[in-house]
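Participant: below: sequence and its predicted model.
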Amino acid sequence: MFDSSLLLRFNIFKYLNQSTKQILSISQLSEDLELNYQQSVIELNEIDQELAEISPNHETIMMRAGKVNLENLTATIDIYRYHLLKQAVPFQFILYFMNEENPTIEKFCEKYFVSRSTVSRKIDKLKKHLKRFNIRFTYTEAGMSGDERLIRLALFDLLWLGTRGIECPLVVDQHQLEQVMNTYKDYYPLARTYFGTQEIKLFSCINLIRIKNKKFVKYDPRYNFLMKDNPYYDFTSLRELIEEPLTTRQVKGESSFIYFLAHYSPFYTIRDDPSMKQAIHDFDARPNPVNDFVMEFRLFAKKALFPDRPEVMDDPLVVSNLLNITFGYFIFRQPFPSIIELVMDPNEKQTRGEYILFQNIQNFMQMAKDNPSYSFISSVHPMLTRGFKRLLLPYFNQFPYAKNLSVGIALEHNAIFVRDLYRFLEDLRFINAEPYDVSLKDDYDLIISSSSLLKKEKPHIPLYQLDFPYTKNELVPLYIESRRIYDKKNRVYE
């Protein structure tokens, strides 16, 4: 949603926010972010001005002699992001057609002093993103067209990632919102966590506004095995909670979407969650391809992925999340808006362990897609593979497939000096550490030394210099560096 100038300021602010220094030189910032010095000064002054708009008590971050005072950063990254978003045309356009009655592109252009061509240009990146889900922007009546469920999921992702719950930019009746949330919160595993409650609030706001604007979702017969004639799902309460008059069909469609929202993503994180137990029961109660598919995958995974710990695939947390991931794709049969897909890079290089896990799951999907019972995965199996891999990765033992780091310790030969360091390295199961041995020549992945002497002798081997006396805090950057080298060593480049 950011244009290039807003994105640049956001990236500079993020860089400032993540720095551990109190005073930072502008030349260092320019070098790290590959900007020219003058450009950095202009953008920093702009950021300084915006921080003053956010907080009246803001003291300037700009110092003499080309320095920046990071102690005067008065806004969090969320607050600053939201401040920038309110200046972004795509975000303004979304809030406009959500909050205004009878929205049109002409009225929008008039309100925000922009031309129609500017709107079209600045909204282009977002338009391309939404096209993946067959969602389009409309202008005669300003808004979006496509599957209403996908539109609402896309609106949630964009508004949540933009605001992170610090403020709700949607105008809704607060009493009505509370009633809706209180009526349906127990259906959501999200309701058991602090941030989950904020997410439910935003989902509820979007639903209420879309209903008010007469943009309704339809009931999908694919829900039947889960929701039809199931007393757990209440299809009558909504009519009493909504001020707008709804037909029986509209009540059914809107109610079903409320329940669908509890089942389209791997939301389960708490072991004694009643909604999780209910979901496992309901998916198992009637014959259906979602439960059959997950059952077959679990049998496969017990043998191929977890032969030493098959019980992992019987863990209710794993089972319920596999069901939710599968259910979303069973319903849509196409890509659908997902925060996971937005923030995680699907093309990120994998370690050997990740690659083996991914290949095994992919092999299962290739076989399953030829089974007529699982025809629903034929167009979505690459996304299902990614979803299953991400869910199972924390349980999967990657170490048999990984090569440990070989680390040579070249410090003063004194047990008191090296004791804490060896203890620290022993706790890192991906490192094999030993006293530096000259005869090993080039076999080390990393050398830890109190001198830069070895840098001259072995310029091609990374050297981490540890000064005496070192503190435990200085071992944290050592962990980060050794983990980076380990990940690089174990990356698969196929």
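Facilitator: That came through, no problem.
Participant: going forward, measure contacts and count neighbours with C-alpha atoms only.
Facilitator: Noted.
Participant: and Ile377, what is it in contact with?
Facilitator: Shown in contact with Ile377 (Cα atoms under 8 Å, 6 or more residues apart in numbering): Tyr329, Phe330, Arg333, Lys369, Leu384.
Participant: now, which of the residues you listed sits nearest Arg121?
Facilitator: Using Cα to Cα, Arg333 is the member of the contacts of Ile377 that sits closest to Arg121, with 30.9 Å.
Participant: the closest one contacts Ser379, doesn't it?
Facilitator: Yes. The pair Arg333 / Ser379 is scored as a contact, 6.4 Å apart, by Cα atoms under 8 Å.
Participant: so what sits against both of the two?
Facilitator: Contact criterion Cα under 8 Å, 6+ apart; residues shared by Arg333 and Ser379: none found.
Participant: in helices, which of the contacts of Ile377 fall?
Facilitator: Tyr329, Phe330, Leu384 (DSSP state H).
Participant: report the buried residues of stretch 102-114.
Facilitator: Residues Pro103, Thr104, Ile105, Phe108, Cys109 are the ones in stretch 102-114 that count as buried (16 or more other Cα atoms under 10 Å).
Participant: this is the comparison structure:
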Amino acid sequence: MLFEETILEKGEYQKFSMFRILKSFEGTNYTIIDISNAMGVSYQQTYNILQELLEDIKGFPNANLQKLDRKTFLSSKQIPITIDMYRLFLLKRSIVFQFINYIVQGANPNVEKFCQDHFISRSTLLRKNAPLKVLLEKYQIKISYNELGLIGDEKRIRFFLYCFYWLSFRGLEWPFKSTSYFDVSQQLQLEPNELNDPVVTIRTVLFWSISRIRVIHGYQISDMESFNEIFPRNLTAFNLDRSFNNVNFPNISNEQLLVESQFFLFFRLQSLIFPNSNDEISNKIYQEIKADQGTIWELTEEFITETQKHLIDGERDQQLANNIPLQANLMRIFFSYYVMKGDYFQFNDFYDQDNAIDYNNSTPYKIVSNFVNEKHEESKYRPYLIAEQKVIDEIQYLMIPYLRFFKSNEAVKVKLILESSDLVTRDVMTFLDDLSFVDIENEGDDPSDADVIVSSIADIDKIYSHKDLTDKIIVDWNLDANETEYFNLYQTLKKVFTEKTAIEKADD
């Protein structure tokens, strides 16, 4: 929750954290002590935060909750307020949020006027903005208070504003007062096939609106030469942008409109895509870069070749070599940091990764890390790997679904002692098959070779009396297992995977 932690003040952030916890609790039978334990704060502090949160909920616009009491609040799962709604409610009251929004949308923004309108001193404003200042500096962006505005590479500023507005509004409301969502959609002239994903559509309209406001206010992209190097036929090849034209921007030169069009195209190409079916844009990226036979093509080919050395067999080699969506995503990572000349704001920068599975000791991570570190030393490849750690992290997550392809024994070996022809047992098999760090053993495999045994038979020692299973984790499985049992199974497997990869690291 780095975004909320940065924008909200401590008290507001605590209320938001509590609201998330309350929304995550199952059932209705929980107490202030339960909330206190989940938040890691004292009972008295929890009680005080809860009282303030309750006042917010009672005063929530159009919710008709004025008579809500604490007991009803804690016992009801029907409060018609989502986490996104409450986040936006708090953000709109935040000085930091209002300040950035004022910089973007204000006519001739002035720090003295902002302070007067919000009844705060300049020093108070600077103090409240301190966490955001630290975050912005990570991406070489600064806030100028003399001539109020954002200073830095305009490309990075726009990606910051894109993350800022999306993480704030998430489609709940349209953030800009100068134009409507409908009007912008009309100006964009999106094709029917570009409207299949409503979230992508909203985000595309949002990014274009940010670009429109910045261009009108005199903040323009300086050049897109690096993008043209990679995609010499860019606008012709992809035919995705028809919006930066003399009709929409009559006072902007044709040369600048071309640069803005190229940057907007770059925005649409750089997002990683994980298609359920054939994806035209990924195919086009692959074809264009392959036809050029440039540095990005060489880097992608070398990575695939290096990875193939560590796979189980030739069949897996071909599955990787023929995987166009995977290779297109690799290309996206390489060209995005090249065009941006380093790191830039992305959504995953704002999410807490503490509860995610740690793959940093896995074989894919080691392969990716060694490859990127080695290639980073070569001047030819360094500009594409300039955000070295970010590149490593992103590529290794691309490779995690292929964990079973590798020769290492890191995947958790699960032996199923279930009726394989029973439709009921199919659910757990499908569940396990969807976990990339799990390898389901074959029917004839020795259970003593497994890490975890999932059995619907209570006493499997009688069946395998000749096997030593004392060190095996045995999960007694109910055929009518509920969500909690599936979650507990996932937690068990995750723990075993973490322990196995830690052992692998220690052995290196």
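Facilitator: Cool, got the structure. Just so it is clear, the structure is predicted and the values come from calculations on it, not from any experiment.
Participant: could you dump the buried residues of stretch 102-114 of the first structure to CSV with secondary structure?
Facilitator: As requested, these are exported to CSV (DSSP: H, G, I helix; E, B strand; the rest coil):
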residue, secondary structure
Pro103, coil
Thr104, coil
Ile105, helix
Phe108, helix
Cys109, helix
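Participant: of all those, which two lie farthest apart?
Facilitator: Pro103 and Cys109 (10.8 Å).
Participant: quick check: closest non-adjacent residue to Gln398 of the first structure.
Facilitator: Counting by Cα to Cα, 6 or more residues apart in numbering, Gly353 is the residue found nearest to Gln398 of the first structure once chain neighbours are left out, at 4.4 Å.
Participant: isn't the one you found up against Tyr401?
Facilitator: Yes. Applying Cα under 8 Å, one finds Gly353 of the first structure in contact with Tyr401, separated by 5.3 Å.
Participant: neighbour count for those two, which is higher?
Facilitator: Taking other Cα atoms under 10 Å, Gly353 of the first structure and Tyr401 do not tie; Gly353 has more neighbours (20 against 14).
Participant: which ones are touching that one?
Facilitator: So Gly353 of the first structure contacts Asn397, Gln398, Phe399, Pro400, Tyr401, Ala402 (Cα under 8 Å, 6+ apart).
Participant: burial of the last one, as a residue count?
Facilitator: Okay, so that is Ala402 of the first structure. Count around Ala402 of the first structure with other Cα under 10 Å applied: 18.
Participant: and the third one, by the same measure?
Facilitator: The number of residues packed near Phe399 of the first structure is 12, by other Cα under 10 Å.
Participant: how close does it sit to Leu428 of the first structure?
Facilitator: Phe399 of the first structure sits 12 Å away from Leu428 of the first structure, going by Cα to Cα, to the nearest Å.
Participant: re the thing from before, closest to Asp282 of the first structure among the ones in helices among the contacts of Ile377 of the first structure?
Facilitator: The nearest member of those to Asp282 of the first structure, counting by Cα to Cα, is Phe330 at 15.8 Å.
Participant: nearest residue to the alignment partner in the second structure of that closest one in space, please, no chain neighbours.
Facilitator: In the second structure, the residue matched to Phe330 of the first structure (TM-score structural alignment) is Tyr338. In space, and not counting its chain neighbours, Tyr338 of the second structure is closest to Tyr384: 4.7 Å by Cα to Cα, 6+ apart.
Participant: same question, Lys142 of the second structure
Facilitator: Spatial nearest neighbour of Lys142 of the second structure, excluding adjacent residues (Cα to Cα, 6+ apart): Ile151 at 5.1 Å.
Participant: how about the equivalent of that neighbour over in the first structure, what does it touch?
Facilitator: By TM-score structural alignment, Ile151 of the second structure lines up with Ser145 in the first structure. Ser145 of the first structure makes contact with Ile135, Arg136, Phe137, Thr138, Ile151 under the criterion Cα under 8 Å, 6+ apart.
Participant: just to revisit the earlier point, want to try TSV for the contacts of Gly353 of the first structure, with distance to Leu35 of the first structure as columns?
Facilitator: Output for the contacts of Gly353 of the first structure, formatted as TSV (distance: Cα to Cα, whole Å):
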residue	distance to Leu35 of the first structure
Asn397	42
Gln398	40
Phe399	41
Pro400	43
Tyr401	41
Ala402	38
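Participant: closest to Asn347 of the first structure among these?
Facilitator: Nearest member of those to Asn347 of the first structure, counting by Cα to Cα, is Gln398, at 19.3 Å.
Participant: give me the neighbour count for the closest one.
Facilitator: Gln398 of the first structure: 17 neighbours (other Cα under 10 Å).
Participant: hang on, isn't it packed against Glu354?
Facilitator: Yes. Gln398 of the first structure lies in contact with Glu354 (Cα under 8 Å); the separation is 7.1 Å.
Participant: that older thread, buried only: go through the ones in helices among the contacts of Ile377 of the first structure for me.
Facilitator: Buried subset of these (neighbour count, 16+ other Cα under 10 Å): Tyr329, Phe330, Leu384.
Participant: please identify the one among the residues you listed that lies nearest to Leu70 of the first structure.
Facilitator: Of those, the one sitting nearest to Leu70 of the first structure (Cα to Cα) turns out to be Leu384, at 43.6 Å.
Participant: which residues touch that closest one?
Facilitator: Leu384 of the first structure makes contact with Ile325, Thr326, Tyr329, Ile377, according to Cα under 8 Å, 6+ apart.
Participant: need the residue closest to the centroid of the second structure.
Facilitator: Central residue of the second structure (Cα atoms, centre = their mean): Asn348, 3.6 Å from the mean position.
Participant: Thr179 of the second structure -> the first structure?
Facilitator: Aligned counterpart of Thr179 of the second structure in the first structure: Asp173 (TM-score structural alignment).
Participant: Arg149 of the first structure versus that match, what's the distance?
Facilitator: From Asp173 of the first structure to Arg149 of the first structure the distance is 22 Å (Cα to Cα).
Participant: cool, and Leu392 of the first structure?
Facilitator: Separation of Leu392 of the first structure from Arg149 of the first structure (Cα to Cα): 28 Å.
Participant: then Leu463 of the first structure?
Facilitator: Going from Leu463 of the first structure to Arg149 of the first structure by Cα to Cα gives 53 Å.
Participant: for Val41 of the first structure, same thing?
Facilitator: To Arg149 of the first structure, Val41 of the first structure is 45 Å away according to Cα to Cα.
Participant: could you do Gly328 of the first structure as well?
Facilitator: For Gly328 of the first structure relative to Arg149 of the first structure (Cα to Cα), the value is 11 Å.
Participant: is it true that Asn29 of the second structure touches Lys77?
Facilitator: No. Asn29 of the second structure is not in contact with Lys77 according to Cα under 8 Å; the separation is 10.7 Å.
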